[in-house]
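Colleague: Pasted the sequence and its predicted model underneath.
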Amino acid sequence: MERKIFIVNLLITFVAYFLVVFEGYFLGKAFDIDNFFAFLYGYPLVMLVNLVPMTIAGLGLREGTAILLLNKFSIPSNVAFNVSFLIFLLNTALPAIWGIFAMYLITLFGGFLRFYKIGVMDRHYLE
């Protein structure tokens, strides 16, 4: 059973990483770069460097690595930087901002419901 769980998790991880590679490729196409193999071979290393805990959220380190690695495939440094930073924004920053907003709304709504429920249950104390 543990082997099956491991294989399923490994497949899900490969699919997730491959989706990020496709995301990088399509962002590169937006900057007129049509080199899928550059993103297929270079971007997994950029994502691996993203795990190094040297900077806050890997900012700077990830972009520098993308510039260094994708330059080997003759992708301009400004495109490599923009693709790397946009992937960070789309996959990390925007969901985090949405999560903070959603957490605030859920807390506010939950507090309102809790206050209302207590007010209804403890009405005899108010009389």
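Modeller: Nice, I can see it.
Colleague: Only C-alpha atoms from now on, for both contacts and neighbour counts.
Modeller: Will do.
Colleague: What are the boundaries of the strands in the chain?
Modeller: Counting by DSSP state E, the chain has no strands at all.
Colleague: next, the one to line up against it:
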Amino acid sequence: MKKIISLLLKLAITGLLFWWLIEQVDGKELLRFYNSIPKGIILAVLGLGMMDIICQGFRYVYAARLLMPPFTLRQAVISHFSGFTFRLMLPASLGEVGKTFLLPGTTKQRIFTFMIDIFYATGIMFFFFGISTWLLYPHMWYMLAFCFIYLVLFWIYRLFKENTAFKHYVPEHVPYLKIAAVNISLTILSYTAYISQFWLLLRPYAISWFTQAKISFFILGVGAIPFSFAGIGFREGAAHVALRPFGVPAEVAVGTTLLIFFINVILPAMVGVLLLNFLSPIK
């Protein structure tokens, strides 16, 4: 019953956020913005989206190779793209853990592989979110606390490992440093692609790449609030608020964020649906 109430609550929050965004946006202006984007820019943004998806895939597969039994390239591709599909099925992207169950291995190996992959990627995002929020809004100096997220997450990890049944899910001889080095490097490349997508689409407003990086991490951090499906509504609202001081209309801010979300999440999720239906042994 609690799960149903939680699901309905998050559906309601997502709906309310979208209603608020619709009130802020003129539909005709939104379509005019999309029609004004040069084809070359669209292709470049698509290419950067592909780079983002590939970096995430390599990051996940590298950890899976070290922590799980051998699997084929086909299994890896299906598992990776299905993660985008599962991400949209449950609030806070929790459904993404389902992708690990498309690879061979035990439940322990699958859950730990997902958690360690998310651990480093999430830590990087919140680290830059804290710095970026402070740089954009100096009076919010307390947001710098997010820079210590790795320490907090590590402390929670150790606490759970030593005092709860979670210790049964931790494999022996985990190569933490190897996974961290590859994960962090690929995560930074992934975020570089994401920032560049915004920068290209918003070039008419003369926002520097560094400033756009701050705005993008602010959007990512707010979008990580686990009260809607895949951050829908929070992310677009954050873009509207953060880009307004730079003269970016609501239609452009929301439209840019939705377009990037479509390219980076919806398109690979659609690929995931096709792979699950036609190539995966699990239907």
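Modeller: Ah, there it is. Keep in mind that this is a model prediction, so the values were computed, not measured.
Colleague: Can you pull the TM-score for these?
Modeller: Overlay of the two chains. TM-score (TM-score structural alignment, normalised by the length of the first structure): 0.73; 107 aligned residues with a CA RMSD of 2.0 Å.
Colleague: Quick one: neighbours of residue 215 of the second structure, just the number.
Modeller: 24 (other CA atoms under 10 Å).
Colleague: what does residue 9 of the first structure give?
Modeller: Neighbours around residue 9 of the first structure, by other CA under 10 Å: 12.
Colleague: how far away is it from residue 68 of the first structure?
Modeller: The gap separating residue 9 of the first structure from residue 68 of the first structure is 31 Å, by CA to CA, to the nearest Å.
Colleague: Pick out the residue nearest the middle of the first structure.
Modeller: residue 91 (2.5 Å; CA atoms, centre = their mean).
Colleague: which position in the second structure aligns with it?
Modeller: Aligning on TM-score structural alignment places residue 91 of the first structure opposite residue 264 in the second structure.
Colleague: Skipping adjacent residues, who's closest to that match in space?
Modeller: residue 49 (5.3 Å; CA to CA, 6 or more residues apart in numbering).
Colleague: Which residue numbers in the first structure does the helix or strand encompassing that neighbour align to?
Modeller: In this assignment (DSSP states H and E), residue 49 of the second structure forms part of helix 39-67. Under TM-score structural alignment, helix 39-67 of the second structure has no counterpart anywhere in the first structure.
Colleague: Check which residues of the helix or strand that that helix is followed by are buried.
Modeller: Downstream of helix 39-67 of the second structure, the next assigned helix or strand under DSSP H and E is helix 73-87. Applying a neighbour-count criterion of 16 or more other CA atoms under 10 Å, one finds 76, 78-87 buried in helix 73-87 of the second structure.
Colleague: centre of the chain versus helix 73-87 of the second structure, how much separation?
Modeller: Distance of helix 73-87 of the second structure from its chain centroid, counting by CA atoms, centre = their mean, to the nearest Å, is 15 Å.
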